[in-house]
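mind looking at a prediction? Sequence and model below.
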Amino acid sequence: MTTRLNRRRFLAAASAAGAATVATPGTALASGAGRTGTGARTADLVGVQAADGTSVIAQHVLDSHTLDITIDSVALGQTASVRVILPKRFGTRPGASWPVLYLLHGGFGNYCDWTRESDIAALTRGRDVLVVMPDGGRLGFYTDWWAHGGSKPGWETFHMVELAQIVERGLRAGDRRAIAGLSMGGFGAVSYAGRHPGYFRAAASFSGTLDTLHPTAAPVYQGPFANWLLEANYTPSGYDPLALFGDPTAQRDVWAAHNPLDLLAQLCGTKLFVSCGDGRLGPLDPPGTDPSATAVRYEAAQALQNREFIARATGAGLDITTDTYSGSHSWPYWARELKRAFPFLLRELGAH
């Protein structure tokens, strides 16, 4: 079976690298493997399964409240990693359920980005919030790909079904949920909130792609995004941009079903935080930055659709908090925006 083959390949690689705490599903971890040097007990997720058989096949304990897990996903047809920050009292309240904050990375990023580039660890230290940071693929765009009639990779099913069941079963995730993301992840956060009304209490987007059909900012097949790929010499192996949602004319219903701007009615009842730069140099851009740099021009394109989304959302009576500023499409701004949005997210989670 594919799952077994994937698992064997991963276990062999992990054993050779010595990088992860690995155990056979259904068995206990080796003595001390689920503990840090201080003796604090963390979660043991190896063997936890979703309803479709998707299973956690390995975990790596980083510290007393942080761990990485590897999941063999049926929806993806491959393994994917997730970084988790546990609530402060996770080990002392075995019967408690926890509010959950999902953080989504951007294009060409990965599940480590938020802990590497932002202060999420410090922001959540001492708080009873479960933070889940999943892999979303280099250009996965948080959707089950149209794929010319297929459905793989199924990123939405992986996140919204398989991963959700795993964190509920293995980490006692509760029903108070918020989601946030940057760029491609901003699209994912708002699209997921709209496609699953009521599932998230709040959604935050930082420089997110909030109108995939905007004439100047279509993110996957033309416009600034395609130019960015060419200029940066990004050529993902086998990448077919039309496989995401299909052709924007022939499969327009598929595009609309995922496009945040087309999901405004479904976002009623979800608190929104939307921030974006204006594509001009700002205080966090290094001195001497070229005003025509790709990250500056790309943020200018994002700003056009973000302004339209904010105007339409406000006109529709949605509860939306906004933050617009001068700055480029880069991590210093997204890390700052997470800090600005964090009190809002905690409040909606009931964990402020």
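Now that the structure is in, tell me what you want to look at. Since we're looking at a predicted model, the values are computed, not measured. Residues are numbered from 1 along each chain as shown.

could you use CA atoms for every contact and neighbour count after this?
Fine.

residue boundaries of the strands in the chain?
21-22, 55-63, 66-73, 78-85, 98-104, 130-134, 173-182, 202-206, 271-277, 320-325 (DSSP state E).

centre-most residue in this protein?
Nearest to the geometric centre of the chain sits Leu104, at 1.6 Å (CA atoms, centre = their mean).

out of the strands of the chain, deepest packed?
Of all the strands of the chain, strand 202-206 carries the top mean neighbour count, a mean of 31, counting by mean count of other CA atoms under 10 Å.

contacts for that one, please.
Residues from elsewhere that reach strand 202-206 (CA atoms under 8 Å, 6 or more residues apart in numbering): 177-183, 185-187, 189-190, 193, 270-276, 334, 337-338, 341, 345, 348.

need the helices for the protein, in chain order.
All helices of the chain, identified by DSSP state H, fall at 2-17, 113-117, 120-124, 155-157, 164-171, 184-195, 223-231, 242-245, 252-258, 294-315, 331-349.

what's the most buried one of those helices?
Taking mean count of other CA under 10 Å, helix 184-195 is the most buried of the helices of the chain, at a mean of 28.

okay, one more to line up with it:
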Amino acid sequence: MAVIATVAVPVTAAVPAAADPGVPGAPPPAVDPAMTRTGLISIESVGPHRDHLRIASAAMRRIIEVDVLRGSGSAPRPTLYLLDGVDGETTSGWLSKGGAAEFFADKPVDAVLTSGGTGSMYSDWDRHDSALGLNRWETFLTEELPPIVESLLRSNGRRAIAGVSMGAQAAMMLAQRHPGRYRAVAGLSGCYSTADPLGRAVTTITVASRGGNVENLWGPPNSPEWAEHDSLLGAEELRGTAIYLSAATGVPTGADLVAIAQSPTIVDALRTAGGGAALEAGARSCTERFARRLADLNIPATVEYDTAGMHTWPDFEAALPKAWAVLAPALAHPTP
């Protein structure tokens, strides 16, 4: 039976049950105007090395669900924040599809996985969105969440951040916008610009694919905020951070073909095959552009291009060990 520990946080109004943000057309997460303090609400032990946290976020006026994977060895350990893709389901895809729990079981790092960031770019939005709700993810991820989880885990203060797809773009964005906060960053199959035509198009499609209005994100595409979130323009801020990038071609692997064959309907199979191929081909182009920008600035980065692979969790799972090979050394050494 799970053990639940509860920490009292003054919340003066009941928190409405939020609809599953991963369901297309679902209402946005409910907002509680009275939730003005951030704090840990409860801890549920899910397994010997996994806890499920419910955290009251004053920035987003709701409870955010967070999973923690405790690493091997004795604390203190470094912390790795893992960001999901566009769907932002109630359980991170890293856990339900990406094999993170199994991969990190014997690694000397604590992994922190958020959920519910559907179409949000993991950013602070200018305005509330009728489809995607109130999003202040940058504030939550950089200011509200770390003191809670790193205190709970007795962290050694060393951090890295990684993500897939939308989460890859957000991980790089957060590292660029908060230089020195993360020792390492990994982007798997992401796009990293926002201010040029390609970046504006990718960001608009990402938000619109889940019903959001992109002008609620950073205002009109010609506003300064779009440029401020562009990692190509802000690449110099990544100097000194260990960087890993990967992307494939869109050609299906054997694992992709199995996943396609196991789709519940022919429509789902076609969607997985066509969408996965097109999205990964786009991510490959985006990654090549960002890698060239880093090279032009003489900023070291490990970049891997796979000859086969789609925009699917089997391929993201296969890329995780390669990303960890770059993240781990950056997290291993004390600050000089």
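Ah, there it is. Computed from a predicted structure; not experimentally measured.

TM-score for this pair?
The pair, once superposed, lands on a TM-score of 0.79 when counted by TM-score structural alignment, normalised by the length of structure 2; 291 aligned residues with a CA RMSD of 2.7 Å.

ok, back up a step: just put the helices of structure 1 in JSON lines and tack on distance to Leu210 of structure 1.
Formatted as JSON lines, the helices of structure 1 follow (distance: least, CA to CA, whole Å):
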{"stretch": "helix 2-17", "distance to Leu210 of structure 1": "35"}
{"stretch": "helix 113-117", "distance to Leu210 of structure 1": "21"}
{"stretch": "helix 120-124", "distance to Leu210 of structure 1": "24"}
{"stretch": "helix 155-157", "distance to Leu210 of structure 1": "17"}
{"stretch": "helix 164-171", "distance to Leu210 of structure 1": "24"}
{"stretch": "helix 184-195", "distance to Leu210 of structure 1": "6"}
{"stretch": "helix 223-231", "distance to Leu210 of structure 1": "13"}
{"stretch": "helix 242-245", "distance to Leu210 of structure 1": "15"}
{"stretch": "helix 252-258", "distance to Leu210 of structure 1": "10"}
{"stretch": "helix 294-315", "distance to Leu210 of structure 1": "6"}
{"stretch": "helix 331-349", "distance to Leu210 of structure 1": "16"}
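
of all the ones you listed, which lies closest to Gln78 of structure 1?
helix 2-17 (6.8 Å; CA to CA).

residues touching the equivalent of Ala295 of structure 2 over in structure 1, list them.
In structure 1, Ala295 of structure 2 lines up with Thr314, judged by TM-score structural alignment. Residues in contact with Thr314 of structure 1 (CA under 8 Å, 6+ apart) are Ile320.

relative to Leu104 of structure 1, how far out is Thr314 of structure 1?
24 Å (CA to CA, to the nearest Å).

does the residue nearest to the centre of structure 1 touch Ala178 like I think?
No. The criterion here is CA atoms under 8 Å, and Leu104 of structure 1 misses it with Ala178 at 11.2 Å.

which residues touch stretch 164-179 of structure 2?
So stretch 164-179 of structure 2 is contacted by 83-86, 119, 121-123, 138, 161-163, 181-182, 185-192, 206, 229-231, 234-235, 237-238, 283, 316 (CA under 8 Å, 6+ apart).

ok, the aligned partner of Lys107 of structure 2 in structure 1 - how many residues close by?
Applying TM-score structural alignment, one finds that Lys107 of structure 2 aligns to Arg127 in structure 1. Residues within reach of Arg127 of structure 1, counting by other CA atoms under 10 Å, total 15.
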